[in-house]
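*Asks:* Sequence below, structure please.
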Amino acid sequence: LTENEAGELSTQAHERRNGSGGSGQTAFSLVMPPPAPRCPTPVRRQSHFKGRSEGRIWRPTTRKDVQAILKAAEIYNEAGLRQKGERSGPLGSVALDVLRLFVNLIDYRTGRLEPAISTIMDRLGRSRDTIVRALKNLRTHGFIDWLRRYEPTGNEGRGPQVQQASNAYRLSLPEKARQFLGRFGKATPLPDDLAAEQEARAADLAAYRKSLPLDELALFEAGDNSLGRALAALGNAVKKRESDKQTESLSHLYLKGGT
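*Replies:* You can find the predicted model right below:
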């Protein structure tokens, strides 16, 4: 408003207030503009713009380092289960599955690790609430940390301009779990029954690998990254070639039998 317009509004409000003989609240509201409608933004607090803040949480790492974190978490969970008589240990089986998935997804060169909750749900076949609880458990015990992020929606005009993006995660080895690893990151000797359990788990994992088609095996081994997707595409090509060969062989046998 200009000074003249503001003066006119003030004069009108004063005249109406005097003419009403009341408190003036009703008359004053007639000349005040309505409050601007609030436009909620679907972004959680302490979220950072995607692509600008990951340097504070991602660090280059190695396969040996992340495997040491996983090994320490497994032993830490087993030790807590034995001490307190818990059914699932301080971390829980789902949290360990999430950690194993992260070990396969992380980019060693940059430390990049940013799977969406929906991706974790699909890969592990678990509900959203179960995955969220597992992530919180891992964070509480110091095995992971994350950075909330948001990104533009690309909407033009009305509507939210930003939306929540996937978290940026970091794997870490808490001091209370480091004690379960020997020198140079090697695990301390395990009790016989725990060693047998881990051998059985390794056998199950090997059987699971054998059951996967080539494209899914590539993603499982290399992770959902550029290398994994390239290997998956190669696996699909191999599968198609083998399928074409089988179809061609069957057609040849059919024609030969018909003659």
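*Asks:* drop to CA atoms for contacts and neighbour counts, all remaining ones
*Replies:* OK.
*Asks:* count of neighbours near residue 254?
*Replies:* By the measure other C-alpha atoms under 10 Å, the count of residues near residue 254 is 11.
*Asks:* what sits against it?
*Replies:* Going by C-alpha atoms under 8 Å, 6 or more residues apart in numbering, residue 254 touches no other residue.
*Asks:* In a helix, it, correct?
*Replies:* Yes - looking at residue 254 with DSSP: H, G, I helix; E, B strand; the rest coil, it is inside a helix.
*Asks:* Which parts of the protein are helices?
*Replies:* 3-20, 25-31, 63-84, 93-105, 117-124, 128-140, 175-178, 192-211, 214-222, 226-258 (DSSP state H).
*Asks:* neighbouring contacts of the fourth one?
*Replies:* Around helix 93-105, the neighbours that count as contacts under C-alpha under 8 Å, 6+ apart are 66-67, 70, 73-74, 113, 120, 124, 130-131, 134-135, 137-138, 220-225.
*Asks:* Same check on stretch 29-37?
*Replies:* With C-alpha under 8 Å, 6+ apart, stretch 29-37 has contacts from 9, 12-13.
*Asks:* Ok, stretch 234-242 next?
*Replies:* So stretch 234-242 is contacted by 214-215, 218 (C-alpha under 8 Å, 6+ apart).
*Asks:* what's around residue 101, how many residues?
*Replies:* Residue 101 has 17 nearby residues by other C-alpha under 10 Å.
*Asks:* Against residue 221, how distant is it?
*Replies:* 10 Å (C-alpha to C-alpha, to the nearest Å).
*Asks:* Over to residue 110?
*Replies:* Distance from residue 110 to residue 221, by C-alpha to C-alpha: 18 Å.
*Asks:* what do you get for residue 94?
*Replies:* 19 Å.
*Asks:* the more surrounded of those two?
*Replies:* For residue 94 versus residue 221, neighbours defined as other C-alpha under 10 Å are more numerous around residue 94 (18 against 13).
*Asks:* can you count the residues close to residue 35?
*Replies:* Using other C-alpha under 10 Å, residue 35 is surrounded by 6 other residues.
*Asks:* what do you get for residue 9?
*Replies:* Counted with other C-alpha under 10 Å, the neighbours of residue 9 add up to 16.
*Asks:* show me what contacts the nearest residue to residue 154 once chain neighbours are set aside?
*Replies:* Spatial nearest neighbour of residue 154, chain neighbours left out: residue 161 (6.7 Å); criterion: C-alpha to C-alpha, 6 or more residues apart in numbering. Residue 161 makes contacts with 41, 152-155, as judged by C-alpha under 8 Å, 6+ apart.
*Asks:* Widest-spaced pair of the residues you listed?
*Replies:* Greatest spacing in the contacts of residue 161, by C-alpha to C-alpha: 41 and 154 (14.1 Å).
*Asks:* number of nearby residues for residue 162?
*Replies:* When neighbours are counted by other C-alpha under 10 Å, residue 162 comes out with 16.
*Asks:* Redo the contacts of stretch 234-242 as TSV? Include neighbour count and distance to residue 142.
*Replies:* Formatted as TSV, these follow (neighbours: other C-alpha atoms under 10 Å; distance: C-alpha to C-alpha, whole Å):
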residue	neighbour count	distance to residue 142
214	20	35
215	20	34
218	22	30
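*Asks:* how about this one, so we can line them up?
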Amino acid sequence: MSGASIGELIGWQVAALQSGQRIGNRTPRRDSYDENDRRAQIFRPIAGGNTAEALRWRDKLLQVAREYNVLHKEKGKREGPLGNNALWVLEVLLGFVDFGSGRCDPAIDTICAKAKLARATVVAAIERLKEHGFIDKVRRTRKTGRARSEGPQREQISNAYAFAVNLKDKVRQRFAQLVGGRKRAAEIQAKKKAEAEARAAALNAPTGRLGSMLLPNDPALAGALDRLGAHFEGDSASSVTREYPDQDLKGEKE
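*Replies:* The predicted model follows:
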């Protein structure tokens, strides 16, 4: 490496130190991806972007996180595996989500200011949330457009966050149960309504077809009921056509 190229690489560092800047803040982390790299594209719309449903989705995720924290608290420990700080940081993070795109990328300092917690506390909380599957996190970088002598060609930018993508099986099932509760209730209600309408239609139908309508999966029994219904229909028809005299007519003949 030539002296000129070395000078290009360290010149900006010398200038930064002389101006009192911290070089570490400008050096990208190794486990980072460019913001346009597909591995950094973790944002997904929340509840299809529907605000009311997305707010419900957010509330249920917080509910599941609190339940998880209580259920997995080890005996003798003051807090569960997430802890109150992580639960609060999760709520704060969810407050930054754009429901339409799923975008959530506040800077750590922004999260700290909103949560009113120290930086180390927030960083630790985010790691716990990621460890237990409640969030995913990707460190990202961006091209600076600087010349080599002016500084690094990349800089660290805020992390990208996604939610509920790595939940443990039982936690995912519980979350799905809570989120899908309203939809499932509507489906059950619609099914009950359809069944009631079918029963009403069957009762209003000719009795000669009652068995076929009520027991479509049991042809033998349905046929027997149809024949029985047809028999009663015949009796009713005979009465209407006066094959069997009415009671008052019988009395007149006597």
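*Asks:* related to what we said a few turns ago, mind putting the contacts of stretch 234-242 of structure 1 in CSV, distance to residue 208 of structure 1 included?
*Replies:* Listed next are these as CSV, based on distance: C-alpha to C-alpha, whole Å:
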residue, distance to residue 208 of structure 1
214, 12
215, 14
218, 13
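*Asks:* what about the residue nearest to the spatial centre of structure 2, distance to residue 99 of structure 2?
*Replies:* Residue closest to the mean C-alpha point of structure 2, counted by C-alpha atoms, centre = their mean, is residue 57 at 5.7 Å. Distance, residue 57 of structure 2 to residue 99 of structure 2, by C-alpha to C-alpha: 10 Å.
*Asks:* and for these two, which residues touch both?
*Replies:* Taking C-alpha under 8 Å, 6+ apart as the contact rule, residue 57 of structure 2 and residue 99 both touch 46-47.
*Asks:* Tell me where structure 2 has strands.
*Replies:* Taking DSSP state E as the test, the strands found in structure 2 are 32-34, 135-143, 154-163.
*Asks:* Take those and write them to a markdown table, including distance to residue 46 of structure 2.
*Replies:* Output for the strands of structure 2, formatted as a markdown table (distance: least, C-alpha to C-alpha, whole Å):
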| stretch | distance to residue 46 of structure 2 |
| --- | --- |
| strand 32-34 | 23 |
| strand 135-143 | 14 |
| strand 154-163 | 9 |
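*Asks:* Taking the contacts of helix 93-105 of structure 1, please make a PyMOL selection of just the buried ones.
*Replies:* Those of the contacts of helix 93-105 of structure 1 that count as buried under 16 or more other C-alpha atoms under 10 Å are selected in PyMOL with:
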select buried, resi 66+70+73+74+113+120+131+134+135+137+138+220+222+223+224+225
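*Asks:* can the contacts of stretch 29-37 of structure 1 go into CSV with extra columns for distance to residue 178 of structure 1?
*Replies:* As requested, these are exported to CSV (distance: C-alpha to C-alpha, whole Å):
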residue, distance to residue 178 of structure 1
9, 71
12, 75
13, 72
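*Asks:* Give the aligned range of stretch 100-119 of structure 1 in structure 2.
*Replies:* Taken onto structure 2 by TM-score structural alignment, stretch 100-119 of structure 1 occupies residues 91-110 there.
*Asks:* Check the offset of the matching stretch from the chain's centre.
*Replies:* 16 Å (C-alpha atoms, centre = their mean, to the nearest Å).
*Asks:* buried ones in it?
*Replies:* Neighbour counts over stretch 91-110 of structure 2 (16+ other C-alpha under 10 Å) mark 91, 93-94, 97-100, 102-106, 108 as buried.
*Asks:* what about it, start to end distance?
*Replies:* 14 Å.
*Asks:* how about the residue nearest to residue 154 of structure 1, what's its partner in structure 2?
*Replies:* Per TM-score structural alignment, residue 161 of structure 1 is aligned with residue 153.
*Asks:* And that match, how close does it get to residue 64 of structure 2?
*Replies:* In terms of C-alpha to C-alpha, residue 153 of structure 2 sits 42 Å off from residue 64 of structure 2.
*Asks:* how far out from the middle of the chain is stretch 122-134 of structure 1?
*Replies:* On C-alpha atoms, centre = their mean, the centre of stretch 122-134 of structure 1 falls 10 Å from the chain's centre.
*Asks:* sorry, that was for stretch 69-81 of structure 2
*Replies:* Per C-alpha atoms, centre = their mean, the centroid offset for stretch 69-81 of structure 2 relative to its chain is 25 Å.
*Asks:* outside of that stretch, which residues touch it?
*Replies:* Contact partners of stretch 69-81 of structure 2, identified using C-alpha under 8 Å, 6+ apart, comprise 82-83, 128.
*Asks:* Can you name the two of the buried residues of stretch 91-110 of structure 2 that sit furthest apart?
*Replies:* For the buried residues of stretch 91-110 of structure 2, and using C-alpha to C-alpha, no pair is farther apart than 100 and 108, which are 22.6 Å apart.
*Asks:* And for residue 49 of structure 1, the neighbour number?
*Replies:* Around residue 49 of structure 1 there are 15 residues (other C-alpha under 10 Å).
*Asks:* contacting residues around it?
*Replies:* Contacts of residue 49 of structure 1 by C-alpha under 8 Å, 6+ apart are 149-151.
*Asks:* ok, and the most crowded of those?
*Replies:* The contacts of residue 49 of structure 1, ranked by neighbours (other C-alpha under 10 Å): first place residue 149, 23 neighbours.
*Asks:* Show the contacting residues for the equivalent of that residue over in structure 2.
*Replies:* The alignment partner of residue 149 of structure 1 in structure 2, by TM-score structural alignment, is residue 140. Residues in contact with residue 140 of structure 2 (C-alpha under 8 Å, 6+ apart) are 32-35, 40, 156-160.
*Asks:* How about residue 142 of structure 2?
*Replies:* 34-35, 154-157.
*Asks:* circling back to that earlier point, now, among the contacts of residue 161 of structure 1, which is nearest to residue 186 of structure 1?
*Replies:* residue 152 (44.3 Å).
*Asks:* thinking the closest one is in contact with residue 159, fair?
*Replies:* No - Residue 152 of structure 1 lies out of contact with residue 159 (C-alpha atoms under 8 Å); the separation is 11.5 Å.
*Asks:* can you list the helices of structure 1 in CSV and add distance to residue 186 of structure 1?
*Replies:* Output for the helices of structure 1, formatted as CSV (distance: least, C-alpha to C-alpha, whole Å):
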stretch, distance to residue 186 of structure 1
helix 3-20, 77
helix 25-31, 74
helix 63-84, 7
helix 93-105, 17
helix 117-124, 28
helix 128-140, 22
helix 175-178, 10
helix 192-211, 15
helix 214-222, 22
helix 226-258, 28
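*Asks:* Thanks a lot, catch you later.
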